[in-house]
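> quick one: sequence and predicted model below, then my questions.
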Amino acid sequence: MQIPDTPLYDVIIAGAGPVGLFLACELRMTGCSVLILEKAQHPHSPLKSLPFGLRGLSVPTIESFDRRGLLEPLKARAASREKPASHWMQQQRRAGGHFAGIQFFHDQIDATQWPYRLPGPIGSVAADMESIEAVLAIRAETLGAEIRRGWSVEAFSQSIDRVTVDTAGETVHGRWLVGCDGGRSSVRKAAGIGFAGTDPEFTGYSVQVELADAALLQPGRHYTPSGMYTYAAPGTIAMVDFDGGAAHRSELKREHVKAVLRRISGIDLTVTALQLATTWTDRACQATNYRAGRVLLAGDAAHIHSPLGGQGLNLGLGDAVNLGWKLAATIRGEAPAGLLDSYSTERHPVGAQILDWSRAQVGLMRPGRSSRALEAIVRDLIDTRDGATYFAARVWGVSLRYDLGGGHPLVGRSAPDFELADGTRLSELLRTGKGLLLDFGAQPSFQALASRWRGRIDYVASEIRDRLGLIALLVRPDGIVAWASEQAADTEEASRTAARWFGGPNAG
């Protein structure tokens, strides 16, 4: 393959998965030129389709998609896909999620414990990976991102003002390089960024099989003296075998899968056909830093863990929405000192917390009496109203808060989706990719403040249906509240906050 010319792109992204595509959308929305290099020739994979490709989107992900006008297209596309019958859906009560297979339910959750969330649907939206990638790819290309499939980052070098990337025998140039190329990231390795964590304790299997005696298996998740398995009729099975990860990435044949299934389930089952199979582990590692010079990491390139609870995709998409506006502001020369470094400062603790959440579930799943005793205690806790609310807040991402300083408890949290007097929602106001100063009192001083950052901050003055006691708030482009006030405060604090996140004010 030949590239006709080698322009200097603002950003080269390695990896056209959901994280790389979402990051490309964020960058193109602000006018940055983007080249995505994807190793795979084609985006299609049976593991991205149902049933294995099914993913639950957390509240922060749902909000991010809604704020960019992507949620409805995704829901429409996902709704057109035939979903497999799941044992979770056969229950009378509506499951809200689980911790190591221990379910919590919507009717147990006390949303009044989240005082800065407006009433409305809270939970997750389910979509298959193929639909998620397709919607993001369409948006990225519509915005003008260039996607080259069959291209991988083989090596790169960086100078004071650019990164030179060798790929498929050609060389491309960018001001920045972002590795969104998975857990075995070549970008991370070439950048010399450490990847520290814990080794695997088990091999996980996701298989689709034909069984001669499927009636012997009960649907649902089951702990056994040898491990754990989950069964959904007629032949979708997930298994966890505590073998230290020995069988991960090995060639999976029918006899091997049958042997593992028999050992884990304790049932003399016959696998007549192996239709689809993949393995995974609970290895949990995190990049020591998300940046090395002009190279940044996001998604699985920055952190890996077991897929228990479906946190990985959401964690990576959170990286993309946090990084996008900061990198764009840096490219435009508008970023205040330290803005780009705040990406790692904010997202690294979030990743570390998710890794520990994953490790805690593994501890509960280990075979043995101690783990079963601990499981019984957690079941009792999760069956209480406070317990279910705590687990929902963690699993759904409602508890996410960055340490941004500031006295108001809403600072660092996702902005409530306020409804203006004309019916416009806050999420719609964020579709420009700019910051937002929302003034509930139409105070001239706030309008004057916003005008000093015109082009970077939009100003909206309106009555609000439920203002939660607030009179004004400043929201970052990623939807995070940077400043909030419950009284007619002077504008000095708001001005300092605007300068912290949006750089110096416009001249004049």
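Ah, there it is.
> when you work out contacts or count neighbours from here on, use the C-alpha atoms and nothing else.
Fine.
> assign a three-state SS to the residue nearest to Arg162 when sequence neighbours are not counted, would you?
Counting by Cα to Cα, 6 or more residues apart in numbering, Arg162 lies nearest to Arg175, which is 4.2 Å off, once chain neighbours are set aside. Following DSSP: H, G, I helix; E, B strand; the rest coil, Arg175 is assigned to strand.
> and for Arg175, the neighbour number?
20 (other Cα atoms under 10 Å).
> next up, the contacts around it.
Shown in contact with Arg175 (Cα atoms under 8 Å, 6 or more residues apart in numbering): 8-12, 161-163, 294.
> among those, name the buried ones.
Buried subset of the contacts of Arg175 (neighbour count, 16 or more other Cα atoms under 10 Å): 8-12, 162-163, 294.
> just to revisit the earlier point, need the contacts of Arg175 in a markdown table (columns: secondary structure and distance to Val395).
Shown next, in a markdown table, are the contacts of Arg175 (DSSP: H, G, I helix; E, B strand; the rest coil; distance: Cα to Cα, whole Å):
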| residue | secondary structure | distance to Val395 |
| --- | --- | --- |
| Leu8 | strand | 41 |
| Tyr9 | strand | 37 |
| Asp10 | strand | 35 |
| Val11 | strand | 32 |
| Ile12 | strand | 32 |
| Asp161 | coil | 40 |
| Arg162 | coil | 39 |
| Val163 | strand | 37 |
| Arg294 | coil | 33 |
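> and which of the residues you listed is nearest to Ser250?
Nearest to Ser250 among the contacts of Arg175: Ile12, at 32.8 Å, using Cα to Cα.
> the closest one touches Gly174, doesn't it?
Yes - counting by Cα atoms under 8 Å, Ile12 does reach Gly174; the two are 5.8 Å apart.
> overlap of the contact sets of these two?
What both Ile12 and Gly174 touch, as defined by Cα under 8 Å, 6+ apart, is an empty set.
> another structure for you, compare them:
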Amino acid sequence: MTNEVVIVGAGPVGLFLACELTLAGVRPVVLDRLPERSGEQKANGLVGQVLRLLDHRGLHRALSGAAGAPRPVPRFVFGAFPLELHRLDGNPLHALPIPQHRIEAVLEEHALALGVTVLRRCEVTGFTQDRDGVTVDLHGPDGAGQLRTRYLVGADGGRSTVRKRAGIGFPGVTSPDPVSRIAHVLPPEGLRTTDDGKLLLPGCPTPFGPWTHTRTEHGVFVISPFGPDAAMIATMEWGGPPVDGAGPLTLDELRASIRRVTGADLPLAPARTAGPFTPRRTVGHNTRLAERYREGRVLLVGDAAHVHAATGGPGLNLGLQDAANLGWKLAAELRGWAPPGLLDSYQDERRPVGERVFMHSQAQTALMAPGPGITALRALVGELIAHPDNLARIAALMAGSDVRYDTDCPHPLAGGFAPELTLDTPTGSTRLAELTHSGRPLLLDLTGGALGLADRAAGWKDRVDVLAADCPQAPPPAGALLLRPDGYVAWACAPGEADRAGLDRALRGWFGEPRI
């Protein structure tokens, strides 16, 4: 038996890719070497455009516990600079604090509900590919075996076996600094709160904002109380004493780091309540980007294609949108309607986004380092960020809302993620995100059908949904939108300007030839 797609790695990215493929009519198999979901604390939340993407799949409520659209956060941090995002009109940055194990649980539940097969205790040991598919060697519960698949996708993390076996280079930068330490502890005795909500440590004159990075001349300090029984404390240090990265982090080691970074000597004890921040140390950072995202019938997604510093939380924003971009294109290839070059456009579109995360994660780490030169640079950058235009650019960079894919459509919405809209449809008022749960392309006439586009798209009815609705927003942002399954606008036109020739080009260019 030949499987259509085998995905290696049942983390958030691999699971989400499996869901996207299933929605598009492909039944993938997911392999993972672990016997069950890992409880290891990795990502601490979701940041950026990915929350709007998950809203488009109906998953935001399950993750957040809240109905309605994701809400922008009023404040965030960039390179230990506080970003006062509430000052912006149209703040684009969304964030949701949620531990990665909870994200994986929601995505696995969604995948299983869709009928995705997840095989655990299956470790890929190698593979060979030919013109028709890939033969995957694995070791499972019953010993050595093989699977045959038309495509193999590596979603198996920064040390990806799939990437290595495919011979894809992973160039980048590895640094021994900074050393990061984090733990869930009892709030220190003598902790005080200032009138403006900042925290004062006993014996330290520097106030620290909760849930933000505060740079000192000796490193970075983070403290965030979780009530009277727990607090999260973290440090980052450059050029500190030698570290034995193999041993577990102790509270005495964290206490010594706090003393070096802040000058405060804090007694530390384990928190009285359970929390996600088990003592953890990370030595240095690794910033690497795969030379290519595809080698024949083998593709990379998520951390298998890129690793970077966690500052600002860009990892899942990048990886889950990789999966959304790849899923429908790979399904189109398997279903036989993909136009030429569609699958290759996965790398063309997503690798430049990886390069931008590569850039800004390194820049943020550099801005937090100690030293008088960095202090002077921070003074300048602080002045620049204070300007609303620059603040808006940083917010868009962190959110990924500045991503624009190439289209030949001149409308300002074309190439970007779909706007947040409330629409009047024949069945009642609804948000645009609620119309995209199926993961199918959508041609949306915002004039209630006055543009007469349904007949124009009739040849694609097997793969493109068509809906006429009224947009009460004045003025409406467009007369019509053609949305790709990943939420990006493939084509748009102004009200009263149907541009049927442009729509025809977009339908053929993204969704293949019509079937009459």
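That came through, no problem. Predicted model, so just to flag it, every value in this text is computed and none were measured.
> any idea what the TM-score comes out to?
The TM-score (TM-score structural alignment, normalised by the length of structure 1) is 0.87; 473 aligned residues with a Cα RMSD of 2.5 Å.
> now the residue most central in space within structure 2: which helix or strand?
Central residue check for structure 2 by Cα atoms, centre = their mean: the C-alpha nearest the mean position is that of Asn317, 1.3 Å away. Taking DSSP states H and E as the definition, Asn317 of structure 2 sits inside helix 315-335.
> hmm, back to that, alignment lookup: the residue nearest to Arg162 of structure 1 to structure 2.
Matched by TM-score structural alignment, Arg175 of structure 1 corresponds to Arg150 in structure 2.
> next, the aligned partner of Glu108 of structure 2 in structure 1: secondary structure please.
Correspondence of Glu108 of structure 2 to structure 1, assessed by TM-score structural alignment: Ala137. Secondary structure state of Ala137 of structure 1, per three-state DSSP, is helix.
> and if you look at Arg259 of structure 2?
Judged by three-state DSSP, the three-state class of Arg259 of structure 2 is helix.
> what does it correspond to in structure 1?
Aligned partner of Arg259 of structure 2 by TM-score structural alignment: Arg262.
> with Ala392 of structure 2 instead?
Using TM-score structural alignment, Ala392 of structure 2 pairs with Thr389 in structure 1.
> you'd agree its match is in a strand?
No - per three-state DSSP, Thr389 of structure 1 lies outside any strand segment and is helix.
> now it: closest residue in space that isn't a chain neighbour?
Nearest to Thr389 of structure 1 is Ile109, by Cα to Cα, 6+ apart, at 4.7 Å.
> and the gap between the aligned partner of that neighbour in structure 2 and Leu199 of structure 2?
In structure 2, the residue matched to Ile109 of structure 1 (TM-score structural alignment) is Leu88. Separation of Leu88 of structure 2 from Leu199 of structure 2 (Cα to Cα, to the nearest Å): 26 Å.
> more neighbours: the two, which one.
Taking other Cα under 10 Å, Leu88 of structure 2 and Leu199 do not tie; Leu199 has more neighbours (19 against 14).
> if we can go back for a sec, can you give me the distance of the residue nearest to the centre of structure 2 to Leu59 of structure 2?
15 Å.
> again, but for His139 of structure 2
For His139 of structure 2, the distance to Leu59 of structure 2 - Cα to Cα - is 33 Å.
> before we move on, the earlier item: quick one: contacts for the match of Glu108 of structure 2?
By Cα under 8 Å, 6+ apart, the contact list for Ala137 of structure 1 reads Leu21.
> repeat that for 10 Å
By Cα atoms under 10 Å, 6 or more residues apart in numbering, the contact set of Ala137 of structure 1 is 16-18, 20-22, 24-25, 43, 131, 143, 145, 147.
> which position in structure 2 pairs with Thr497 of structure 1?
Per TM-score structural alignment, Thr497 of structure 1 is aligned with Ala506.
> and the helix or strand encompassing its match, what does it pack against?
Per DSSP H and E: Ala506 of structure 2 is located in helix 500-511. If contacts are counted by 3 or more Cα pairs under 10 Å, 6 or more residues apart in numbering; DSSP states H and E, helix 500-511 of structure 2 sits against helix 315-335, strand 480-483, strand 489-493.
> need the winner for burial among those.
strand 489-493 (a mean of 27; mean count of other Cα atoms under 10 Å).
> from the contacts of Ala137 of structure 1, list the buried ones, please.
Buried among the contacts of Ala137 of structure 1 (16+ other Cα under 10 Å): 16-18, 20-22, 24-25, 131, 143, 145, 147.
> hang on, Gln311 of structure 1 packs against Trp357?
Yes - if you go by Cα atoms under 10 Å, Gln311 of structure 1 and Trp357 touch, sitting 9.4 Å apart.
> neighbour count for these two, which is higher?
Just comparing Gln311 of structure 1 and Trp357: by other Cα under 10 Å the higher neighbour count belongs to Gln311, 23 against 20.
> quick one: contacts for the more buried one?
55-58, 305, 351, 354-355, 357-358, 395-397.
> what about stretch 403-417 of structure 2, start to end distance?
8 Å.
> in structure 1, what stretch matches it?
Under TM-score structural alignment, the match for stretch 403-417 of structure 2 is residues 400-414.
> which parts of that stretch are buried?
401-402, 410-414.
> likewise for stretch 381-392 of structure 2?
385, 391-392.
> repeat that for stretch 499-508 of structure 1.
Going by 16+ other Cα under 10 Å, stretch 499-508 of structure 1 has these buried residues: 500-505.
> for it, what is the distance to the chain centroid?
30 Å (Cα atoms, centre = their mean, to the nearest Å).
> show me the contact partners of it.
Counting by Cα under 10 Å, 6+ apart, 326, 329, 333-339, 342, 434-435, 449-457, 475-477, 482, 493-498 sit against stretch 499-508 of structure 1.
> where do the strands sit along the stretch 301-450 of structure 2?
Along the stretch 301-450 of structure 2, the segments classed as strands by DSSP state E, counting those that start in this stretch run 306-307, 422-425, 428-431, 442-445.
> end-to-end on stretch 205-224 of structure 1?
Stretch 205-224 of structure 1 has an end-to-end distance of 15 Å (criterion: Cα to Cα).
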